[in-house]
Structures are given as C-alpha cells and as structure tokens.
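Colleague: sequence plus the predicted model coming up.
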Amino acid sequence: MIVVTFAAILFAAWLLDRAAAVPVLAAIKAYQIALSPLVGGACRFRPTCSAYMYSAVSRYGVVIGCLLGVFRVARCQPLCRGGFDPP
C-alpha cells in the first residue's frame, strides 16, 4: 500500500511549478533581449513590465506570476500615472 502525504503532493506541485517556470522565464528574457529594444522606453512603470513579470514568475511561480504580469501590462497605458511599482 502506497501512502501519499499532503506534504508530498504540495512538494510535487511546487516542483512542477518550478519546472514550468524555466521556459516562461526564458521567453521573458528573450523578449527583453530581442524585442524590447525595438519598442523603446514605452513602459510607464519602474521596474519595466517585463522585469516585473520576470520577478513575479521567479518569486510566485508561473500561475500567480503570469496573472500579476498580465494585470500589470493592462495597467500600463496612458491613463495610468505609472511610477515605482515593485512585484
């Protein structure tokens, strides 16, 4: 009989989230290197939206980090005041 504890399930979920973060972080870094210089300094916030999303995914995992990043990009528009907004 195999006994799976709740801690083992949480650890497996954490490990899966960390593994999923690697390609997401690589995609964000590729955007920062290849496309961001072409767009110019359009972000109204510091850190920039891509740096914010990179930090959020690193800190909170793929699901929460991507949600935070999407909400941040949605706020990055002319009607928003902008400024310093850490993740």
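Modeller: All right, it came through fine. Numbers count the residues shown, from 1 in each chain.
Colleague: CA atoms for contacts and neighbours, from now on please.
Modeller: Noted.
Colleague: let me see the contact set for the residue nearest to Arg59 when sequence neighbours are not counted.
Modeller: Nearest residue to Arg59 in three dimensions, chain neighbours excluded: Gly65, at 7.4 Å (CA to CA, 6 or more residues apart in numbering). For Gly65, the contact set (CA atoms under 8 Å, 6 or more residues apart in numbering) comprises 53-59.
Colleague: hold the first one in mind and look at this next one:
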Amino acid sequence: MIARFWAVIDFPFKWAAYILIQAYRYTLSAFVGRNCRHLPTCSEFTRDAILKHGFWPGGWMGAARIWRCRPRGTHGYDPVPDALPDRALWYLPWRYGRWR
C-alpha cells in the first residue's frame, strides 16, 4: 500500500526531471560541450537512474555521478546500478550515490 502511494507521488517529479534533462541534452549541452568522461554521459545516467529508481534516489545518484565527473575524478564505463545500495535510506540520501 505505501509503495503504491509513493509511486503516485513520485510520478510527476520523475517525468518533470525527465523533461528537464532531455531539454538540457538537446539545447544547453551543445553550448557546454559534449566531453563527458563517462559512458553513459552524466545526463543519460541521471535520466536513467531517475526513471529506474525514482526521483529521490535517482536524483542523488545523478548528483554523485556529476561530482565524480570533476577534474581528478573517475572516468570510463559506469552504468546505473540495478538495485539500490543496501545502506541507502530516504533520510540519508547521500548514501544512494558513489561519491568517490
């Protein structure tokens, strides 16, 4: 019951984030430059994480991924995880992402 409630609440946020990310990818991304160090790109990763895991966990996963894309950060193939981390809780949102 509670899972269905959260799915209904999450739906508009999830699709609003999807639309904003797609708008960024097809407009501003061309001006910022297409030189992401990861595959899939940070915007694709964030979009897929939000669609797969929901707005709150997926958004934090995307924020962690953007943080890792800084100078001296990580690079290479980094897909969206299939499952949420075991230690992740909604009130400890930084645990959703890998920050190193």
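Modeller: That came in fine, so what should we check first? The model shown is predicted, which means the values in this text are computed figures rather than measured ones.
Colleague: how close are the two chains, by TM-score?
Modeller: The TM-score (TM-score structural alignment, normalised by the length of the first structure) is 0.85; 80 aligned residues with a CA RMSD of 1.0 Å.
Colleague: as a markdown table, the contacts of Gly65 of the first structure with secondary structure, neighbour count and distance to Arg72 of the first structure would be great.
Modeller: Compiled in a markdown table, the contacts of Gly65 of the first structure are given as follows (DSSP: H, G, I helix; E, B strand; the rest coil; neighbours: other CA atoms under 10 Å; distance: CA to CA, whole Å):
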| residue | secondary structure | neighbour count | distance to Arg72 of the first structure |
| --- | --- | --- | --- |
| Met53 | helix | 26 | 8 |
| Tyr54 | helix | 25 | 12 |
| Ser55 | helix | 18 | 12 |
| Ala56 | helix | 21 | 11 |
| Val57 | helix | 26 | 13 |
| Ser58 | helix | 16 | 16 |
| Arg59 | helix | 12 | 16 |
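Colleague: from those, which single one is nearest Pro78 of the first structure?
Modeller: The shortest gap between Pro78 of the first structure and any of these belongs to Met53, at 19.7 Å (CA to CA).
Colleague: for the first structure, just list every one of the helices.
Modeller: 6-30, 36-39, 49-60, 62-75 (DSSP state H).
Colleague: out of those, which is the most enclosed?
Modeller: Among these, helix 49-60 has the highest mean neighbour count (mean count of other CA atoms under 10 Å), at a mean of 20.
Colleague: now do it: which range of the second structure does it align onto?
Modeller: The aligned range for helix 49-60 of the first structure in the second structure is 42-53, by TM-score structural alignment.
Colleague: how big's the offset between that stretch and the first structure?
Modeller: With mean CA distance after the TM-score superposition for the first structure, stretch 42-53 of the second structure departs from the first structure by a mean of 0.3 Å once superposed.
Colleague: off-centre distance for that stretch?
Modeller: The chain centroid and the centroid of stretch 42-53 of the second structure are separated by 4 Å, computed with CA atoms, centre = their mean, to the nearest Å.
Colleague: in JSON lines: the contacts of Gly65 of the first structure, plus distance to Leu16 of the first structure.
Modeller: Shown next, in JSON lines, are the contacts of Gly65 of the first structure (distance: CA to CA, whole Å):
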{"residue": "Met53", "distance to Leu16 of the first structure": "19"}
{"residue": "Tyr54", "distance to Leu16 of the first structure": "18"}
{"residue": "Ser55", "distance to Leu16 of the first structure": "18"}
{"residue": "Ala56", "distance to Leu16 of the first structure": "17"}
{"residue": "Val57", "distance to Leu16 of the first structure": "13"}
{"residue": "Ser58", "distance to Leu16 of the first structure": "14"}
{"residue": "Arg59", "distance to Leu16 of the first structure": "15"}
